[in-house]
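Engineer: pasting the sequence and the predicted model now:
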Amino acid sequence: MPQDPQTQKLNFSAGLASVSVAGTLVVLKLWALWATGALSIAASLADSAMDLLISCAGLAAILYAARPADEDHAFGHTSVEDLVSLGQALFVAASGAAILWTGIERLIAATPPDLADEGAGIAVMIVSVLLTAALVFWQKRVAARTGNKVVSADMLHYVGDLIPTCGAILALWLSARFDLARADSVIAILAALIMLRGAAKIFVASWHALMDRAAAPEVIRSIAEIAEIWPGVRGFHDLRTRTAGAKIFVQLHIELDGAQSLEAAHAIARSLKRAIIEAHPQADVIIHMDVWQD
């Protein structure tokens, strides 16, 4: 089922906003890192650099996934969302591991590194928080209206980014106010652990989707409840689902009265299909009709 133009436009706007914000933050944090030398800013910069790669890949995935099914991709192109998410997870994990290693080295060093111009660094981080919060607000609105998996995942990722960014502000403030330079390394390590945890969650979710894992239990239960009470359906079996990106593929066998006309049987199947799609707009539904046996 191809996306309508309004849905495509909203998803594209969210992806473009993500790329724009990530690019702006990379430039600002590069300058802040040069001015301060703070590892916590380096952690935040690495996260923003990963965000830029992820956002670019996400925007490409949004555009590609919106393409309708064709001869070579009869079930559409939405699996690209899961493939891109898998790559994103590996990038984030590598970045988090590098920050974690450097943070531990600095923490156990005999002399903590000197930080400079903490005020400038704090100013950049505050701008980063404001830009990220505005982006999250827009992505949340788009995800609520379109249900796009890439936009939703990107939104959650940027919500997680607010934590290390606020941590960098705290580290710079502690260094400037109390001369606690080691706080920078501690907060960078915590930020790296958060990045690794997020990467693991993204990787697992994408892996399951690429392995054709069934839809969430509540979705399967909802479909079964609709079929169970649908007028004209005497029973059902072989309810199967799989996910690909934002789509849910559903196959269902329903049992119908064999004495009724073929036209009446098809009418029941069509109405049931519409009801399932109305409850789950991202569903692609195939219904098989069998003769009910008493």
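Structural biologist: Here it is on my side, so go on. Residues are numbered from 1 along each chain as shown.

Engineer: please count neighbours and contacts with C-alpha atoms only from this point.
Structural biologist: OK.

Engineer: residue ranges for the strands of this structure, please.
Structural biologist: Assigned strands in the chain, in chain order: 235-244, 247-256, 283-291 (criterion: DSSP state E).

Engineer: ok and the first one relative to strand 247-256, angle-wise?
Structural biologist: Okay, so that is strand 235-244. 170 degrees (axes from the mean of the first three to the mean of the last three Cα atoms, to 10 degrees).

Engineer: now for strand 235-244, which elements pack on it?
Structural biologist: Helices and strands touching strand 235-244, by 3 or more Cα pairs under 8 Å, 6 or more residues apart in numbering; DSSP states H and E, are helix 79-108, helix 182-210, helix 217-228, strand 247-256.

Engineer: let's have the ones you listed in a markdown table, adding mean neighbour count and distance to Leu135.
Structural biologist: A markdown table is the format used below for the helices and strands packed on strand 235-244 (neighbours: other Cα atoms under 10 Å; distance: least, Cα to Cα, whole Å):
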| stretch | mean neighbour count | distance to Leu135 |
| --- | --- | --- |
| helix 79-108 | 19 | 19 |
| helix 182-210 | 21 | 19 |
| helix 217-228 | 14 | 29 |
| strand 247-256 | 20 | 25 |
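
Engineer: out of those, which gets nearest to Leu33?
Structural biologist: Closest of the helices and strands packed on strand 235-244 to Leu33 is helix 182-210, at 12.5 Å (criterion: Cα to Cα).

Engineer: ok, second structure coming up, stack it against the first:
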Amino acid sequence: MCTGYQAARKAGGAFVTKTMKIAWGSLFVGILVLGIKALAWWMTDSVALYSDAMESIVNVATAIAALMAIRVAAQPADATHPYGHHKAEYFSAVLEGVMIVIAALLILHEAWQSFANPRPLDAPLSGLAVNLVASVINGVWCWILLRTARTERSPALAADGKHLLSDVVSSVGVTFGVLIAIMTGLPWIDPAMAALVALNILWSGWHVIAASLSGLLDESLPEDILVELREVISDQAEGAVEAHDLRTRQAGTATFIEFHLVVDGAMSVDDAHVICDRIEAGLLERVPDCVVTIHVEPEHKAKHSGIVVL
């Protein structure tokens, strides 16, 4: 049997420097934006701006959770965790989704209280200007997070970026809502916008949780990538009889690929290993840092199905 155990160790630490820097940056940006939005709320007493500030509290808390998860996930494989610690990021993403839902419920409660007892806004234009600064900062950082999450394949950063994107959308909606409330003189528009923000946050939280659960349940790679992997195995397995029972799973930044390779029963171990190395090199070219496990079997184990060797 040929394995990629060393690749599992490398996959644990190859991405740590960049993602850790981004995670620390998220914490700094979250605290900065929280302060700016809290100032905007204090200036206006707007429940919609309160909802915006409340979401920033979640941003700070989840940035801390993501930072801790990335530190754990970056640890290399060891004797007690031979497949690495990559799934720690998924737990962070689930926690973030739960906290998003809690924040949304708190905002809905505050919106209802404000709707039942409407109050006029104080210095609304100045508060909106301050809040706009926070929205711009969030927008720029959201773009950085999502781009890094794609290149580094980090579930924690992806969850953080998606939540921040919902925060930017919410802030834009809040700004327009408060402006409409100012122009029309209708105080109920302010809590109505807060309620819409809460519903948007709930939707975002659900998607974050659902995506994280897929990772925790060892979801396979997408079908289009599986097709490419089969082609790579077929092209690089010259000398073997067939390959079957291909299985894949993702755990944070790591991708695990496993299958059975049938060879002539008289083939030497060295020759079989050469074929395994060739296949593994091809798979690594298609999926960098993947961990490949190949079960070599004699010809009488052939199933006459699966991947045809060219």
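Structural biologist: Perfect, thanks for sending it. Keep in mind that what you see is a predicted model, and the values were worked out from it rather than measured.

Engineer: dump the helices and strands packed on strand 235-244 of the first structure to CSV, plus distance to Ala43 of the first structure.
Structural biologist: Formatted as CSV, those follow (distance: least, Cα to Cα, whole Å):
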stretch, distance to Ala43 of the first structure
helix 79-108, 6
helix 182-210, 6
helix 217-228, 37
strand 247-256, 35
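
Engineer: out of the ones you listed, nearest to Arg234 of the first structure?
Structural biologist: Of those, nearest to Arg234 of the first structure by Cα to Cα is strand 247-256, at 5.5 Å.

Engineer: so where in the second structure does that closest one end up aligned?
Structural biologist: Taken onto the second structure by TM-score structural alignment, strand 247-256 of the first structure occupies residues 254-263 there.

Engineer: equivalent analysis for stretch 168-175 of the first structure, please.
Structural biologist: Counting by TM-score structural alignment, stretch 168-175 of the first structure sits on residues 174-181 of the second structure.

Engineer: show me where the stretch 51-200 of the second structure has helices.
Structural biologist: Counting by DSSP state H, counting those that start in this stretch, the stretch 51-200 of the second structure has helices at residues 88-116, 124-152, 155-184, 189-216.

Engineer: closest one to Ile31 of the second structure among those?
Structural biologist: helix 124-152 (10.7 Å).

Engineer: how about the closest one: buried residues?
Structural biologist: 124-125, 127-128, 130-132, 134-135, 138-139, 141-142, 145-146, 148-149, 152 (16 or more other Cα atoms under 10 Å).

Engineer: and the helices of the stretch 51-200 of the second structure as JSON lines, adding distance to Glu223 of the second structure?
Structural biologist: Formatted as JSON lines, the helices of the stretch 51-200 of the second structure follow (distance: least, Cα to Cα, whole Å):
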{"stretch": "helix 88-116", "distance to Glu223 of the second structure": "22"}
{"stretch": "helix 124-152", "distance to Glu223 of the second structure": "19"}
{"stretch": "helix 155-184", "distance to Glu223 of the second structure": "20"}
{"stretch": "helix 189-216", "distance to Glu223 of the second structure": "15"}
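
Engineer: wait, which of those helices is closest to Glu285 of the second structure?
Structural biologist: Of these, nearest to Glu285 of the second structure by Cα to Cα is helix 124-152, at 15.4 Å.

Engineer: kindly calculate the angle that the closest one makes with helix 155-184.
Structural biologist: Using the same axes, to 10 degrees: helix 124-152 of the second structure against helix 155-184 is 160 degrees.

Engineer: which residue lines up with Asp114 of the first structure in the second structure?
Structural biologist: In the second structure, Asp114 of the first structure lands on Pro120 (TM-score structural alignment).

Engineer: actually, Ala275 of the first structure.
Structural biologist: Per TM-score structural alignment, Ala275 of the first structure is aligned with Gly282.

Engineer: please report how far its match lies from Tyr50 of the second structure.
Structural biologist: 53 Å (Cα to Cα, to the nearest Å).

Engineer: so those two - more neighbours on which side?
Structural biologist: Tyr50 (24 against 19; other Cα atoms under 10 Å).

Engineer: tell me the contacts of the more buried one?
Structural biologist: Lys37, Ala38, Trp41, Ile107 (Cα atoms under 8 Å, 6 or more residues apart in numbering).

Engineer: spatially nearest residue to the counterpart of Ile202 of the first structure in the second structure (excluding sequence neighbours)?
Structural biologist: Matched to the second structure by TM-score structural alignment, Ile202 of the first structure sits across from Val208. Of all residues not flanking Val208 of the second structure in the chain, Gly97 sits nearest, at 5.4 Å (Cα to Cα, 6 or more residues apart in numbering).

Engineer: OK, contacts around whichever residue in the first structure pairs up with that neighbour?
Structural biologist: Structural correspondence for Gly97 of the second structure with respect to the first structure (TM-score structural alignment): Ala89. For Ala89 of the first structure, the contacting residues are Gly198, Ala199, Ala200, Ile202, Phe203, by Cα under 8 Å, 6+ apart.

Engineer: can you rerun that using 6 Å?
Structural biologist: Ala199, Ile202, Phe203 (Cα atoms under 6 Å, 6 or more residues apart in numbering).

Engineer: same question, Thr165 of the first structure
Structural biologist: Per Cα under 6 Å, 6+ apart, neighbours of Thr165 of the first structure: Ser44.

Engineer: do Leu135 of the first structure as well
Structural biologist: Here Leu135 of the first structure is in contact with no residues (criterion: Cα under 6 Å, 6+ apart).

Engineer: ok, now the one 4 residues further on?
Structural biologist: Going by Cα under 6 Å, 6+ apart, Gln139 of the first structure touches Ala14, Met155.

Engineer: which residue comes closest to the counterpart of Val291 of the first structure in the second structure once chain neighbours are left out?
Structural biologist: Per TM-score structural alignment, the equivalent position to Val291 of the first structure in the second structure is Pro298. Nearest residue to Pro298 of the second structure, sequence neighbours excluded (Cα to Cα, 6+ apart): Gly265, at 4.5 Å.

Engineer: much appreciated, bye for now.
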